[in-house]
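Enquirer: next come a sequence and a model predicted from it.
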Amino acid sequence: MSDVIDLFLNHNDGVYKAGEVIFGSINFNRDEPMNIIELSVKFKGFCKVWFAKSERNPRTIHESFEEYFNKKTYIISGKHLLPAGRHKFEFNCPIPSDVPSSFEGIHGYVRYDLRIALVASGMLTPSIEKTANIKIWKPIDLNNSPYARRPIEYEIVNMHCCMCTRRGTSEVQMKLPVGGFCPGQTIPIEVNVTNPSRTQIEEIKFSIKKDVRYVASTNPTARAVHSTIAEIKKGPIRARTTRHWDLTMTVPAMELHNLEGCRFIHIDYDFKISVNVGGCHETNEQYRPIVFGHIPLAGFQDEEQPPLGPRPHRALSPADFYYHPPATITSQPLGRSSVKVMAKYVLPDDFNLAGTSLSVSPPPPSYEDAMASTTNESKKPSTEETSETITPAPPSNNVMPKPKPEETDL
């Protein structure tokens, strides 16, 4: 006797864009009749954050939880006898367009679960559950961010003193043409260094920093995880010399998350310049917010787009099942939501229940598909992450960045 439920989705990788509709089918095989009282579909989206304040006091737990939607729909409600054989039920689940992207982090996550449950009426017949983890992505359009078109400028003036003796000043000027880029694009960096002092500048470092901030509502505080996305170095610059560089930094391939609408997890990027004079002098650093997206700025590097192959999809298995027309469905909301799960959907023209698999339309165009031009995919650099506790800051998002908050230990 087979008690295994097979869940098939029209996207075999389980990746959907916010606002799309999930089409699926529930298939199972029985060697003998079965009395059931429930066949239901539950679709849930939520965010959870948790961490301990310190290793010395692990009992103090800081956590947050929020729910974006929670909807359960009954395909079969009430006692029902299923005959022996193969059975198939179809359903669809619309995804709200205003939910944040899926995210998995060290201290929290945003997840979307699709769960089906078959509840038997007899004590000797076990109930069966099946869960699919749905990954939702929400594209970031740089054209909708006013900050993305603004140039980024730096000016760092160093006063060199050693043993109470003035040794002159140096000046570093840097400029980026815009403040928003996509993975695979190159960042043009214009650098002018004037060093009339008697001190050599050992090194100038340019880097992209990523900060993921987790905010706890229970025992309120926040924690940030920092990592370096890309980095280049120049130098040394000898005393009484000037330098001019036209540099380029390639934005590596990386997964972007649009967490707009999430209150407890925030991702920010900064472009950092560090001037290391060496000796008894302190390193001078400056940060500026920078944004990354899926859809590039119109008119900026239109000819430079990273490649993307078509995303494969798995077709449904042959439909040699008992086909159950949709019965009256009782919907039971479990939380605030505008999501509706339907037991039956209008089949596409090319769907054949006699054995032809379900053909699905390709996913919505991504950044690379929309631009229809390819280059070699950039290599992903190694990253180094550190973690520290910071003062809670107001929510921000990747689309419209805010200045980097001051970090303090709690």
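Expert: Received the coordinates, thanks.

Enquirer: when you work out contacts or count neighbours from here on, use the C-alpha atoms and nothing else.
Expert: Will do.

Enquirer: tell me where the stretch 201-350 of the chain has strands.
Expert: 203-216, 221-234, 241-250, 265-276, 284-289, 291-292, 322-323, 331-333 (DSSP state E, counting those that start in this stretch).

Enquirer: whatever helix or strand residue 66 lives in: what's the following helix or strand?
Expert: Assessed by DSSP states H and E, residue 66 sits inside strand 57-82. Remark: after strand 57-82, the chain's next helix or strand is strand 85-94, criterion DSSP H and E.

Enquirer: give me the buried positions along stretch 283-290.
Expert: Of all the residues in stretch 283-290, those buried under the rule 16 or more other CA atoms under 10 Å are 287, 288, 289, 290.

Enquirer: show me what that stretch is in contact with.
Expert: With CA atoms under 8 Å, 6 or more residues apart in numbering as the contact definition, stretch 283-290 has outside contacts at 148, 152, 154, 156, 158, 179-180, 268-277, 401-404.

Enquirer: swap in stretch 173-188?
Expert: Defining contact as CA under 8 Å, 6+ apart, one finds that stretch 173-188 is touched by 142, 147-156, 189-193, 246-254, 289-297, 301, 304-306, 377-378.

Enquirer: ends of it, what's the gap?
Expert: Start and end residues of stretch 173-188 are separated by 14 Å (CA to CA, to the nearest Å).

Enquirer: quick one: buried residues of that stretch?
Expert: For stretch 173-188, by 16+ other CA under 10 Å, it's 174, 176-187.

Enquirer: surely residue 170 meets residue 158?
Expert: Yes - using CA atoms under 8 Å, residue 170 is in contact with residue 158, at 5.2 Å.

Enquirer: quick one, which of the two is more surrounded?
Expert: Comparing residue 170 with residue 158 by other CA atoms under 10 Å, the one with more neighbours is residue 170, at 24 against 21.

Enquirer: make sure the more buried one is indeed in a strand.
Expert: Yes - with DSSP: H, G, I helix; E, B strand; the rest coil as the criterion, residue 170 is assigned to a strand.

Enquirer: for comparison:
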Amino acid sequence: MPSIQSLTLTYDALNEQGTFSEGDTISGKVTLALLKQVKVNSFFIKATGDANVHWTDGSSDDRNTYSAHKRYFKLKQFLFPETSKDTVLPKGIHVYKFSLNIPQGSVPSSFNGPHGKIVYKLEAKLSRSWRMDQSVKQNILFVSRCYPNLPSLMLPQIGAIKKEMGLFSKGQADMEVTIDRMAYAPGETITVLAKINNSSSSEMTPKFRLGKKVIYRASGSTKREECTFIKVVENRIQAHTELEVRCRMKIPLDQTTTIQNCDILSVEYHLKAYLDISFAFDPEVLFPVVVVPLGFAPVPQPGVAAGPYPAGAVGGPSNSDFPSPVVSGHPYPVSPSSGRSGNPGAPMYSAPPPPVYPGNPMVFPCPPSVYPAQPAHVSGAYNNQVPEIPFPYGTPFSSSVIHPLPTAPTFQTPPAAPAIPPAPSLPAINPPPSFSPFNVSPTAPSYNLMNTDFLSQSDEAPPAYTLLFPSTATDKSDAK
């Protein structure tokens, strides 16, 4: 007759979806029903989070197997003291409560794919001497809430492409595509606006695709898995026609969130808008799409500012004479003329990030390398970044009240000072007679030696020295 009738595990849900995230507490109870008295060595519950990938490539003669494992956390709680051995439990029903705290940090969401998975689970295990261990397991749905620079993901994206026709047609085709934002939750709708100017002699069909790409990594190798789950085909555009095309694409509810914070597994979404042209390469614009948990990101309302600036404004106010930089969604700088990666005709994205203030907190603390710093990469701008200035009146994206800017102080104009009467004119002062403090000698007689003809000189004696330099002794005697 078995000793254990049942071992069950239940936990308390924190929301309607039954999901958990970083920093949450998993609480519940373990129920053990015994048919008779048993002696137990240990009884504990643990919570683990693990990522695993595994795939095989090659034929039977040359087959290679790749696998990788990553553990994010392991929490363990003993339901009675760990040091107690051979604890005797009487017959009946025993209920044990537990509480486990999920650590903070960057932890990826749950995922299950053909070549890898990210699993979070609870396990209660009962150990006895000379008996098989009794355990019960239950998976929990984990949703990561680590999305740095979330306000920048709520801004519109703009991409443009220019296509020069080849041998079978003449002219060119221009397409500018705009989507309302980058971050969406499952069940939300992506609004796409494409402005197409077909100035060529060919017909073309605008098409839109929403796809997902999963990348598995192990032992320096990667395995990709791509699929398109939404495709929209619009009406054909005739030659020499300009048209605006609007498209709405709803993200299915069964799609997982974007995963970019796992070393061995990643999940990415993208939206591709392109023109299907016969006998020519199709010009396309590719937008990254981030799928976030349901209800995680606020949906921007039409005409409402998504930040500290008015609706429709791109970035903050500027008094600079230089043109504003173009922000590209491609991982390398591009220019409007050269396109993506310097190839003519490649698309260019424009998604200006909002200003980042030192006081603007993250939604959850995450390492800076989880997502590209955003933003984004700048094209046509300068490498020297403008130093960040602290925002003195609260965080622009926080829920706290933003204080208005202080008004400029007013100064009262002081009364005018009384006029000062002109000063009376002073009597004229005669200048003093000239006075020389020194006794000036009389001017010596001049002799022009340059005009003297030395050959015709006579034997006359030279002039006396006193004639050239009169002595002052005579003046002094006269003065006496």
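Expert: Noted; the coordinates are in hand. Everything numeric in this text was worked out from a predicted model, so none of it was measured.

Enquirer: mind checking the TM-score on these two?
Expert: Here the superposed chains carry a TM-score of 0.66, computed using TM-score structural alignment, normalised by the length of the first structure; 303 aligned residues with a CA RMSD of 3.0 Å.

Enquirer: give the equivalent position in the first structure for residue 134 of the second structure.
Expert: Correspondence of residue 134 of the second structure to the first structure, assessed by TM-score structural alignment: residue 128.

Enquirer: just to revisit the earlier point, list only buried entries from the contacts of stretch 283-290 of the first structure.
Expert: 148, 152, 156, 158, 179-180, 268-277, 401-402.

Enquirer: and the strands in the stretch 1-150 of the first structure, which stretches?
Expert: Assigned by DSSP E, counting those that start in this stretch, the stretch 1-150 of the first structure shows strands spanning 5-9, 15-17, 21-30, 34-54, 57-82, 85-94, 103-104, 108-120, 128-137.

Enquirer: closest one to residue 331 of the first structure among those strands?
Expert: The minimum distance between residue 331 of the first structure and the strands of the stretch 1-150 of the first structure falls on strand 57-82, with 4.6 Å, by CA to CA.

Enquirer: which elements pack onto that closest one?
Expert: Where contact means 3 or more CA pairs under 8 Å, 6 or more residues apart in numbering; DSSP states H and E, strand 57-82 of the first structure is packed against strand 34-54, strand 203-216, strand 331-333.

Enquirer: just the ones you listed: most buried one?
Expert: Sort those by mean neighbour count, taking mean count of other CA atoms under 10 Å, and strand 203-216 sits at the top with a mean of 21.

Enquirer: and the contacts of it?
Expert: Contacts to strand 203-216 of the first structure, defined as CA under 8 Å, 6+ apart, come from residues 49-50, 62-64, 107-108, 221-237, 263-277, 392.

Enquirer: out of these, which end up buried?
Expert: The neighbour-count test (16+ other CA under 10 Å) marks 49-50, 62-64, 107-108, 221-231, 237, 263-277, 392 as buried among the contacts of strand 203-216 of the first structure.

Enquirer: report the central residue of the first structure.
Expert: residue 257 (2.5 Å; CA atoms, centre = their mean).

Enquirer: is that residue in contact with residue 102, as I believe?
Expert: Yes - counting by CA under 8 Å, residue 257 of the first structure does reach residue 102; the two are 7.2 Å apart.

Enquirer: okay, now the alignment partner in the first structure of residue 71 of the second structure: neighbour count?
Expert: Matched across to the first structure, residue 71 of the second structure falls on residue 67, judged by TM-score structural alignment. Counted with other CA under 10 Å, the neighbours of residue 67 of the first structure add up to 16.

Enquirer: can you tell me the closest non-neighbouring residue to residue 67 of the first structure?
Expert: Leaving aside its sequence neighbours, residue 67 of the first structure sits nearest to residue 46 (CA to CA, 6 or more residues apart in numbering; 4.2 Å).

Enquirer: and that neighbour? What does it align with in the second structure?
Expert: Aligned by TM-score structural alignment, residue 46 of the first structure pairs with residue 50 of the second structure.

Enquirer: quick one: contacts for that match?
Expert: Contact analysis of residue 50 of the second structure by CA under 8 Å, 6+ apart lists 69, 70, 71, 72, 73, 118, 119, 120.

Enquirer: do you know how far it is from residue 76 of the second structure?
Expert: Going from residue 50 of the second structure to residue 76 of the second structure by CA to CA gives 15 Å.

Enquirer: likewise residue 228 of the second structure?
Expert: Distance from residue 228 of the second structure to residue 76 of the second structure, by CA to CA: 41 Å.

Enquirer: and residue 272 of the second structure, by the same measure?
Expert: If you measure residue 272 of the second structure against residue 76 of the second structure using CA to CA, the figure is 46 Å.

Enquirer: before we move on, what about residue 468 of the second structure?
Expert: Residue 468 of the second structure sits 124 Å away from residue 76 of the second structure, going by CA to CA.

Enquirer: the two: which has the busier surroundings?
Expert: More crowded of residue 468 of the second structure and residue 76, by other CA under 10 Å: residue 76, with 16 against 13.

Enquirer: check contacts around that one.
Expert: By CA under 8 Å, 6+ apart, residue 76 of the second structure lies in contact with 44, 45, 46, 47, 100.

Enquirer: again, but for residue 125 of the second structure
Expert: For residue 125 of the second structure, counting by CA under 8 Å, 6+ apart, the contacting residues are 43, 44, 45, 133, 134, 135, 136.

Enquirer: farthest pair in the residues you listed?
Expert: Within the contacts of residue 125 of the second structure, 45 and 133 form the most distant pair, 13.1 Å apart (CA to CA).

Enquirer: of the strands of the stretch 201-350 of the first structure, which is nearest residue 24 of the first structure?
Expert: Nearest to residue 24 of the first structure, of all the strands of the stretch 201-350 of the first structure, is strand 322-323, at 14.1 Å by CA to CA.

Enquirer: corresponding residues in the second structure for that closest one?
Expert: Across the second structure, nothing matches strand 322-323 of the first structure (TM-score structural alignment).

Enquirer: who does that strand touch, helix- and strand-wise?
Expert: Secondary-structure packing of strand 322-323 of the first structure (3+ CA pairs under 8 Å, 6+ apart): strand 85-94.
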